[in-house]
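> Here is a sequence with its predicted model. Questions after.
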Amino acid sequence: MFDNISLKLLLSLCIFLFSIQSILTLRCYECKDCTDVSCPCDNIVEVNANESFCILLRENLSNGINVEIKHIPRNFATHYEYTPYYISVEETIIYNKTIEKWSNQANKIVYACQTDECNRPNLLKELPANGLSLSLPSDWLNENLLRKTDQKMTTCNECPDVTVCGNKPYFVSPDQCSIQECEHFCIIGEKFTTIEATEYCYTSFCVPSDTQTPSIIIEAVYYIHNKDFRINETDIICHGVNCSRLEIFRDIKEKIQIDYTGVKPFLPGNHVNSIYSTSMSILLITIFFQSLISY
């Protein structure tokens, strides 16, 4: 029989080993040779649960689609994802000159999760081909991105070649950019970053050719558990009056229209965050062992 000191040491060691094994491990499906949404993936890898997400990815290409089943680092993007369950999209709202209408193009959609084997291959076919169908009112798009018939030039904030960043949204120091007149298009971009510090970064310049198409490219994240939609990056090609004003990004955030229909297959059921679940298990086991030791 163990004496009291030996029993305490043994139980403490068990708690320590169990904690290491449980906290650090997340099981994800991972296959690198998928060609379509019917990918028969049965390979599972173990990764650090504190630093990784399991993901499913669908990317619409000009000649077909690209799909991926894998894991990614939690800080893979330029913004820190504060919860492990989300759907991120990259979509384009673009003007069709032939029919004189705006349409949506879904470029990429990613589902991220953090419970064992949550990126099941059979969920690939559930990723909506049209993403979140991001859209904006046509009258607002016409007014802000299109050139009026009597308009010959486009006013554009001409900023330095380097990106201008600050800690406040919709603001650039007046001495950093100057208003210029463009013969053709103005390109303006905003990116919200949170890895090292919270920054709002902008680019804006004239395009010397008339080969562009008025459009808005949006990268956004929908946090499933929190029902929280956030736009992280926006790029605009326009030749409307004063379309490069920084406030246009605020207008987009206020007016954006989102279709959440395709999110339904990914809504949480009874599962919980793996790290939270593991922590609760460790806490309960620790309390149990400590009760034994005290006894």
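Cool, got the structure. On a predicted model such as this, the values are computed, not experimentally measured, just so you know.
> Please count neighbours and contacts with C-alpha atoms only from this point.
Fine.
> Tell me which stretches of the stretch 151-295 of the chain form helices.
247-255, 274-294 (DSSP state H, counting those that start in this stretch).
> Give the other helices and strands that the shortest one contacts.
Meaning helix 247-255. Where contact means 3 or more C-alpha pairs under 8 Å, 6 or more residues apart in numbering; DSSP states H and E, helix 247-255 is not packed against any helix or strand.
> Please enumerate the strands of the chain.
25-29, 44-48, 52-61, 64-73, 86-96, 101-113, 154-158, 164-166, 178-182, 185-193, 199-207, 215-223, 228-238 (DSSP state E).
> Format these as JSON lines; extra columns: distance to Thr278 and mean neighbour count.
Putting the strands of the chain into JSON lines (distance: least, C-alpha to C-alpha, whole Å; neighbours: other C-alpha atoms under 10 Å) gives the following:
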{"stretch": "strand 25-29", "distance to Thr278": "10", "mean neighbour count": "23"}
{"stretch": "strand 44-48", "distance to Thr278": "13", "mean neighbour count": "15"}
{"stretch": "strand 52-61", "distance to Thr278": "15", "mean neighbour count": "22"}
{"stretch": "strand 64-73", "distance to Thr278": "19", "mean neighbour count": "18"}
{"stretch": "strand 86-96", "distance to Thr278": "20", "mean neighbour count": "22"}
{"stretch": "strand 101-113", "distance to Thr278": "15", "mean neighbour count": "21"}
{"stretch": "strand 154-158", "distance to Thr278": "51", "mean neighbour count": "23"}
{"stretch": "strand 164-166", "distance to Thr278": "39", "mean neighbour count": "18"}
{"stretch": "strand 178-182", "distance to Thr278": "54", "mean neighbour count": "16"}
{"stretch": "strand 185-193", "distance to Thr278": "30", "mean neighbour count": "23"}
{"stretch": "strand 199-207", "distance to Thr278": "34", "mean neighbour count": "22"}
{"stretch": "strand 215-223", "distance to Thr278": "21", "mean neighbour count": "21"}
{"stretch": "strand 228-238", "distance to Thr278": "25", "mean neighbour count": "20"}
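> here's the one I want to compare it with:
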Amino acid sequence: MKSTEFYFLVLLLTASVTIVSTLMCYDCPLHHYDFLITPDNIPNFMNCTTIDTKQNFCSLNFYSDDNGKTSKLRANPNKGDEHASVSYISAGFDVPRGFDNTISFGLLYQCMTDNCNNPQMILKRILEASTIETYKPPQLSSATDLSSRAEPLTCFTYNNFTNSDECKPLFHNRQSSNAAEVCSTYCVTEIHIDSIDLKTERMCSYCEQDTKERFSYIDERVYLLDQRISRLQQLEYICNTSRDCNSLENIRQIQQRYRIEFDFDKFFKNSGTSMLILSVRMQYIGYFLFIIVIWLNNKY
């Protein structure tokens, strides 16, 4: 093979690999807005650039941490969840500990096509498809209130994590769903999606002795865009207001008081142009590789 032909072949193969392995993403620095962004008041996003990256996802992060009085937005490439291999949206809210009545909520869009996180193009569709109605469960009782109770606080205890060390404190032989534990601080229940199958809910309930600051309630859902299915990504509840307040039954009652929803049909209704661009791009890649194969067959 002549050196010029070899060089041409290397260029072709390098170009095809580059097309597949890199991703163009918008990079917009974190910006604060003194109003809540809605589908009807999408601002003009400034100081955004595009980056050629080898990260897995283009990301768009929108949230408000003061009951919806203001909003924040950031766009950038990132690695994403270790096991995630499809585009998705996560949505949820959290309630910090304390008595300032503050609730934070937000949306995270993770996508895998060039410039798919352009906020000017995609944020309106995300907001139109999303519903987050929050609720603040009863606040924690003080140590004085706990000591004056007629009966001691008991916590619902349970663990079905495959690795018992993931449920803190260590549970040893505590596996029963009807076990109860007297507690002088507060009760905790944590629910997470299994990191391997991304389907099974792993639950850990216990009495927490560490009184460090943490959120009193978190509910976050994930919406897989390719399959149009939703999963509970994580839920955490800290309480000491009543007997077995951290039980799954009580949590289900709390969940009935708020809504976290995502409408796939609304999200995809205006995506025809984007899908067409992606289809043309994939056809171009296929045609490009086909030409290489024909050229090699004719040459050898």
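Received it, and whenever you're ready, just let me know what you need. Predicted, not measured: the structure shown is a model, and the values here were computed from it.
> TM-score for this pair?
The TM-score (TM-score structural alignment, normalised by the length of the first structure) is 0.65; 263 aligned residues with a C-alpha RMSD of 5.0 Å.
> of the strands of the first structure, which approaches Ser12 of the first structure most closely?
strand 25-29 (20.5 Å; C-alpha to C-alpha).
> That closest one corresponds to what range in the second structure?
Mapped onto the second structure using TM-score structural alignment, strand 25-29 of the first structure spans residues 22-26.
> chain center to that stretch: distance?
How far stretch 22-26 of the second structure lies from its chain's middle: 20 Å, per C-alpha atoms, centre = their mean, to the nearest Å.
> contacting residues around it?
48-59, 75-77, 112-118 (C-alpha atoms under 8 Å, 6 or more residues apart in numbering).
> now stretch 229-237 of the second structure
The contact list for stretch 229-237 of the second structure (C-alpha under 8 Å, 6+ apart) reads 188-193, 199, 201, 216-224, 246, 251.
> would you turn the helices of the stretch 151-295 of the first structure into a markdown table with mean neighbour count and distance to Ser133 of the first structure?
A markdown table is the format used below for the helices of the stretch 151-295 of the first structure (neighbours: other C-alpha atoms under 10 Å; distance: least, C-alpha to C-alpha, whole Å):
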| stretch | mean neighbour count | distance to Ser133 of the first structure |
| --- | --- | --- |
| helix 247-255 | 14 | 14 |
| helix 274-294 | 14 | 30 |
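> what residue of the first structure takes the place of Ile292 of the second structure?
Match for Ile292 of the second structure (TM-score structural alignment): Phe289.
> Grab the nearest non-local neighbour of its match.
Among residues not flanking Phe289 of the first structure along the chain, Leu11 sits closest, at 6.8 Å (C-alpha to C-alpha, 6 or more residues apart in numbering).
> now swap in Phe205 of the first structure and tell me
That would be Glu158: by C-alpha to C-alpha, 6+ apart, it lies 4.7 Å from Phe205 of the first structure.
> Surely the one you found touches Cys206?
Yes. If you go by C-alpha atoms under 8 Å, Glu158 of the first structure and Cys206 touch, sitting 6.8 Å apart.
> Dump the helices of the stretch 151-295 of the first structure into TSV; add distance to Lys227 of the first structure as well.
Listed next are the helices of the stretch 151-295 of the first structure as TSV, based on distance: least, C-alpha to C-alpha, whole Å:
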stretch	distance to Lys227 of the first structure
helix 247-255	16
helix 274-294	19
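> quick one, which of those is nearest to Phe18 of the first structure?
helix 274-294 (7.8 Å).
> post-alignment, that closest one versus the second structure, mean distance?
Superposing on the second structure places helix 274-294 of the first structure at an average distance of 4.3 Å from its equivalents, by mean C-alpha distance after the TM-score superposition for the first structure.
> Kindly spell out which helices and strands sit in contact with that helix.
So helix 274-294 of the first structure, by 3+ C-alpha pairs under 8 Å, 6+ apart, packs with helix 4-24.
> List the buried residues for the helix it packs on?
8, 11-12, 15, 19, 22-24 (16 or more other C-alpha atoms under 10 Å).
> Please identify which of those is nearest to Gln105 of the first structure.
Here the nearest of these to Gln105 of the first structure, counting by C-alpha to C-alpha, is Leu24; it sits at 38.5 Å.
> gap between the closest one and Asp116 of the first structure?
When distance is defined by C-alpha to C-alpha, to the nearest Å, Leu24 of the first structure is 12 Å away from Asp116 of the first structure.
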